[in-house]
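Asker: model this:
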Amino acid sequence: MTQAKKGDKVQVNYKGYLDDGTIFDSSEGKKPLDVVLGSGTVIPGFDAALVGMEVGSRKTVKIPMDDAYGKHNAELVMQVPKDQIPPDLKPEIGQKLQVGGAAGELMAVEVIDLTDDFIVLDANPPLSGKDLTFDLELVAIA
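Answerer: Take a look at the predicted model:
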């Protein structure tokens, strides 16, 4: 049987979960995920786990944070004075926002704390600092 290799377009069903069993993403009830192996469109550990799989094969793989979204970077946590946010914005902990970065790019952030004077924003990917586990099923190699 043919094994998936770098450059192949593959379709994969997956379920991703954290060490505590919380499911953070799944293809269940959706079309399989299309991935071109080696293209950088998915996290490195997910990509590497698909290489060598055959159509119809399944496996479970644990991906350490360094091969997923990396370590949590304290430099991406910022305190913004409340007087610098739009007056119509009523931030709440857990709220997702987009803010302008230093070079004018948009950054996705999450409100992680509120004080009397500041709103604390985290621009790290939500899964940074976490080891991830995936159940994988290779559906097709194109």
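
Asker: Please count neighbours and contacts with C-alpha atoms only from this point.
Answerer: Will do.

Asker: so is the residue nearest the centre of the chain in a helix, a strand, or just coil?
Answerer: Nearest residue to the geometric centre of the chain (CA atoms, centre = their mean): Leu127, 5.5 Å. Three-state assignment for Leu127 (DSSP: H, G, I helix; E, B strand; the rest coil): coil.

Asker: Sequence B follows; please return its structure for comparison with A:
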Amino acid sequence: MSQQVKHDSAVLVHFTLKLEDGSTAESTRANGKPALFRLGDGSLSDALENQLLGLTVGDKRAFTLAPESAFGGKSPDLVQFFSRRDFQETGVPDVGTIMLFSGRDGSEMPGVVREVTEDSITVDFNHPLAGQHIDFDIEVLEIDPQLEEKHADIAG
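Answerer: You can find the predicted model right below:
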């Protein structure tokens, strides 16, 4: 068991993500299931990993990340326009609906329906939190490189 979070640590944490308006975007405390992250695997931004480095079990840290250090900025290239005909099989979705779309390589990508008009449907493939400053509140519950095997059922 490691004393401090290092570049390759597995870390079990509780976290809350809040938006600039104070609303909660996500909280592991709310559902009672902590999240497991492994630093260095590419799942976390460098800025977020840097906030975790050096923390010990029981440490709590609150910080804010700018959009480019959290979920990225909004890209207009990720907003796509579809013909209503493209939705003949599924039916025309409502604004706000999150749908899975298949890429040319077979991968699936979620998109949020932003607008439905007579002729087209606008879908936004940006991350829902892209373009926003995010307030993080993190508590380190456990640091243990073997954690993934012991707690695989609660991995975030």
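
Asker: hang on, the earlier thing: what residues are up against the residue nearest to the centre of the first structure?
Answerer: Tyr69 (CA atoms under 8 Å, 6 or more residues apart in numbering).

Asker: Map it across to the second structure for me.
Answerer: Using TM-score structural alignment, the equivalent of Leu127 of the first structure in the second structure is Leu129.

Asker: Kindly report the same for Pro86 of the first structure.
Answerer: So Pro86 of the first structure corresponds to Gln88, using TM-score structural alignment.

Asker: I'd like to know how many residues surround its match.
Answerer: 9 (other CA atoms under 10 Å).

Asker: quick one: it from Asp137 of the second structure, how far?
Answerer: 44 Å (CA to CA, to the nearest Å).

Asker: and for stretch 14-27 of the second structure, what are the contacting residues?
Answerer: 28-29, 33-35, 132-141.

Asker: Nearest to Arg104 of the second structure among those residues?
Answerer: Gln132 (29.1 Å; CA to CA).

Asker: for the closest one, what are its contacts?
Answerer: Contacts of Gln132 of the second structure by CA under 8 Å, 6+ apart are Leu19, Glu20, Ala66, Pro67, Phe71, Gly73.

Asker: and it, how far is that from Lys33 of the second structure?
Answerer: 25 Å.

Asker: With Val57 of the second structure instead?
Answerer: 17 Å.
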